[in-house]
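Trainee: I'll drop the sequence and a predicted model, then ask my questions.
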Amino acid sequence: MTVIDFTAFIERLASASGEAIMPFFRTSLGIDNKNTGRDLDPVTEADRGAEAVMRRMIKENFPQHGIIGEEFGSERPDAEYVWVLDPIDGTKSFISGMPVWGTLIALMRHGVPAYGMMHQPYIGERFSGDNGAAFYQGRTGRRKLGTRRCASLADATLFTTSPRLMNEADRAKFAKVEEEVRLSRYGGDCYAYCMLAAGHLDLVIETELKPHDVAALIPIVHGAGGIMTTWEGGGPERGGRIVASGDKRLHDTVLKMLTA
C-alpha cells in the first residue's frame, strides 16, 4: 500500500472528528487543566471525543497501525505506519470561541511524516499535503497551495502563537528576529502554518512543540514549497523549537539569527 491509498480514509477521519467536535464549539463546555501549575493547558470533552472517534476508526480499519495521540497516548509507536493525532490544535482559541484551531491528522511511515491534513470544521476548510504537493479544499473549491517568495526579513510577515510560551532566552532570540520583520502577529496555532503554505505569510517561529503539534503540518508546508526545521536546522518531526519559512533564503537568515 502507498500513502495515496489512505487519502479517502483520512477524509473520513476528518469528517468524523469534526462531527464530534462541533456540538461543543461556542458552548458552555467543561474545561480541565492538564497542567498542575499556574499555566493553563486546557482539554475538553471535544478533544477527548474527537480523538476517541478517530482511534476507533483506525483500529477497525488498520489494526496493525500505530497511533500517537495528544489525549490518549501511544499504541504501537514502532509500527511501519503510525497515525499522529491532535484532535484540537489551538484549544485555547477553541475555548475562547475563536475559530483559529484545527484537527491535525498525520500518517507517518518509518518515522517520517508522509501525509498530513489540517481540518477546520467550523469554517469548512481542509489543508493537506504529502511533501510533494499541498492542497486547499473549502467553500471556494479546491486549489493547489504554494508559498510565496520572500528573501528579506524586511519584507516578511512573522507569526508565533505567543512569545509568552517561550522561555526567557528563546524569547530574546525571537525578539531579535521580530525587530527586523515588516509585520509580526500572534495567535493562529496550526492555522499559521497553513497560511504560510497558502502564500499569505512568510515565517512561523515557535518553541516547546510536541510531535502531535507538527507531524501533520510538515507535509503541508513542504508540499507547498516551504521549509520546516528545528532552530538548529534538524528534522522537525519530534517537535521542540520550530521554524517554518516559505523561502529557503529567509529560512537560512533566520536560523543564523536564532543560533547566534
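Mentor: Everything's here; your move.

Trainee: from here on, contacts and neighbour counts on C-alpha atoms
Mentor: OK.

Trainee: how about the nearest residue to Gly102 once chain neighbours are set aside, what does it touch?
Mentor: Using Cα to Cα, 6 or more residues apart in numbering and skipping residues adjacent in sequence, the residue nearest Gly102 is Gln120, 4.7 Å away. Listed by Cα atoms under 8 Å, 6 or more residues apart in numbering, the contact partners of Gln120 are 18, 101-103, 126.

Trainee: Select from those every entry located in helices.
Mentor: Residues from those lying in helices, with DSSP state H as the criterion: Gly18.

Trainee: now the contacts of Gln120 as CSV including neighbour count and distance to Asn61?
Mentor: As requested, the contacts of Gln120 are arranged in CSV below (neighbours: other Cα atoms under 10 Å; distance: Cα to Cα, whole Å):
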residue, neighbour count, distance to Asn61
Gly18, 22, 19
Trp101, 26, 27
Gly102, 28, 24
Thr103, 26, 20
Arg126, 20, 22
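
Trainee: Quickly note the distance from Pro99 to Glu11.
Mentor: Between Pro99 and Glu11 the distance, using Cα to Cα, to the nearest Å, works out to 20 Å.

Trainee: Mind giving me the packing neighbours of the helix or strand containing Lys256?
Mentor: In the assignment (DSSP states H and E), Lys256 maps to helix 248-258. On a contact count with 3 or more Cα pairs under 8 Å, 6 or more residues apart in numbering; DSSP states H and E, helix 248-258 meets helix 168-178, strand 240-245.

Trainee: Below is an additional structure, to be compared with the one above:
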Amino acid sequence: MTGRKAQLADSAQIIETAHAMADAARRAVLPFFRHGDLVADNKDAAGFDPVTEGDRAAERAMRALLAERRPEDAILGEEYGTTEGTSGLTWVLDPVDGTRGFLSGTPTWGVLIALSDESGPLYGIVDQPYIGERFEGGLGQARVVGPQGEAKLVTRGPRDLQDCILFTTFPELGSADEAAAFRAVSDRVQLTRYGMDCYAYALLAAGQIDLVIEAGLNAYDIQGPMAVIEAAGGIVTDWKGGPAHMGGRVLAAANAAQHKAALDILSDWP
C-alpha cells in the first residue's frame, strides 16, 4: 500500500518516533540556549540568517533516530538538506525555527517535525524545549503537553476581523507589496504582535489568537505547524487560498470566518 491510507496502519509507531525525535532534539539543543559562548554563522551574505551549532546538533540527533527506526523514509531538513527514501513519506525537520530568537534568549523558537506525503503533512509537532511545551496534531492527535499538564488543542471560534489577534514574525514581511498586503489586514484587526516565530502557530492551535500571516517561508517552516493547526480545527493556505505546505506566502486562521476575512484582503494583492 502507498499513500495516506497505508500510513494509518503504523500511526502509533510514527507518533512514537516523532516524540523520540523531539526528545532527542531537546537534549541536543538546550545546552546551547542562553549560553554565553554561543556562536552564530550567517547563511545569507545579503542579510542575516543565522545558524548555530545548536541547530546542527538537534538535526543530527533527529536524523540519527530516523536512520535507526525508519530508514525507508525520506528526510528534508533545514541544515542538512534532503535524504532520499523509498516509502513515499518524508520527515520535514526544522531543528531550530526562530534562530534569531534562540540567539536573543527568547523562548519563542521551536523544534518543528512533520511527516508528509506528496499532498502535505500527515502529522506534526511544534516543540518548545525551554518551556517544556509540546504541541502535536494529526493521526488522531490534537493536544499540548506542558507545565500545566495536558490539554486538547482547539482553535478559536468565528469572529469579526475587527476582533481578531494577528501575529507575524517580521514587521517588514518580505517585499514591499507583501508588507503592504499585511498592513491592509493589520489595520483592521484588534491587535497585531510581532516576533513570535513558530510559537505564533502554536498559540493559534491553542485557541489564543486568530491569524498568522507570513511570506517567504520554506516547507520546513510550515509543515509541522500546519499539521498541528489543522488537527485543532484551523485552516492553513497560501494568500490565494491554495496549498501552503511548500511554503511561500502563508495564511493560518483559527476558523473559516477569520480565514475568509483575511483572504478577501490578501488575494487582491499580486
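Mentor: That came in fine, so what should we check first? Just so you know, these numbers come straight off a predicted model, no measurement behind them.

Trainee: Keep only the contacts of Gln120 of the first structure that stay in contact in the second structure.
Mentor: Counting by both residues aligned by TM-score structural alignment, their matches' Cα atoms under 8 Å, the second structure reproduces these contacts from the contacts of Gln120 of the first structure: 101-103, 126.

Trainee: Just the helices from the second structure, written as ranges.
Mentor: Secondary structure of the second structure (DSSP H): helices at 4-7, 11-29, 53-69, 99-104, 176-186, 199-205, 219-231, 256-266.

Trainee: Dump those to CSV, plus distance to Ala151 of the second structure.
Mentor: Putting the helices of the second structure into CSV (distance: least, Cα to Cα, whole Å) gives the following:
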stretch, distance to Ala151 of the second structure
helix 4-7, 26
helix 11-29, 17
helix 53-69, 26
helix 99-104, 26
helix 176-186, 30
helix 199-205, 11
helix 219-231, 13
helix 256-266, 23
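
Trainee: So which of those is nearest Gly138 of the second structure?
Mentor: Closest to Gly138 of the second structure of the helices of the second structure, according to Cα to Cα: helix 219-231, at 5.4 Å.

Trainee: matching residues in the first structure for that closest one?
Mentor: On the first structure, the counterpart of helix 219-231 of the second structure by TM-score structural alignment is residues 211-223.

Trainee: Could you give the separation between the terminal residues of that stretch?
Mentor: From its first residue to its last, stretch 211-223 of the first structure covers 19 Å (Cα to Cα).

Trainee: Looking at the kept ones among the contacts of Gln120 of the first structure, which one is closest to Asp170 of the first structure?
Mentor: Taking Cα to Cα as the measure, Asp170 of the first structure lies nearest Trp101 of those, at 24.4 Å.

Trainee: close enough to count as contact, the closest one and Thr91?
Mentor: Yes: between Trp101 of the first structure and Thr91 there is a contact under Cα atoms under 8 Å: 6.9 Å.

Trainee: export the helices and strands packed on helix 248-258 of the first structure to JSON lines and tack on distance to Phe6 of the first structure and mean neighbour count?
Mentor: What follows is these, written out as JSON lines (distance: least, Cα to Cα, whole Å; neighbours: other Cα atoms under 10 Å):
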{"stretch": "helix 168-178", "distance to Phe6 of the first structure": "38", "mean neighbour count": "15"}
{"stretch": "strand 240-245", "distance to Phe6 of the first structure": "26", "mean neighbour count": "24"}
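
Trainee: which one of the ones you listed lies closest to Arg109 of the first structure?
Mentor: strand 240-245 (20.5 Å).

Trainee: Mind reading off the mean deviation between the closest one and the second structure?
Mentor: Strand 240-245 of the first structure differs from its equivalent in the second structure by a mean of 0.4 Å after superposition (mean Cα distance after the TM-score superposition for the first structure).

Trainee: So what's the residue count around Ala24 of the second structure?
Mentor: The burial count assigned to Ala24 of the second structure is 20, neighbours taken as other Cα atoms under 10 Å.

Trainee: Arg63 of the second structure too?
Mentor: Here the neighbour count serves as a burial measure; for Arg63 of the second structure (other Cα under 10 Å) it reads 24.

Trainee: so what's the counterpart of it in the first structure closest to, chain neighbours aside?
Mentor: Matched to the first structure by TM-score structural alignment, Arg63 of the second structure sits across from Arg55. Nearest in space to Arg55 of the first structure, with sequence neighbours left out and distances taken as Cα to Cα, 6+ apart, is Ile67 at 7.4 Å.

Trainee: try Thr161 of the first structure
Mentor: Distances taken as Cα to Cα, 6+ apart put Gly187 closest to Thr161 of the first structure, at 4.0 Å, once the chain neighbours are dropped.

Trainee: who's in contact with the aligned residue in the second structure for the one you found?
Mentor: The equivalent of Gly187 of the first structure in the second structure is Gly195 (alignment by TM-score structural alignment). Applying Cα under 8 Å, 6+ apart to Gly195 of the second structure gives the contacts 168-170.
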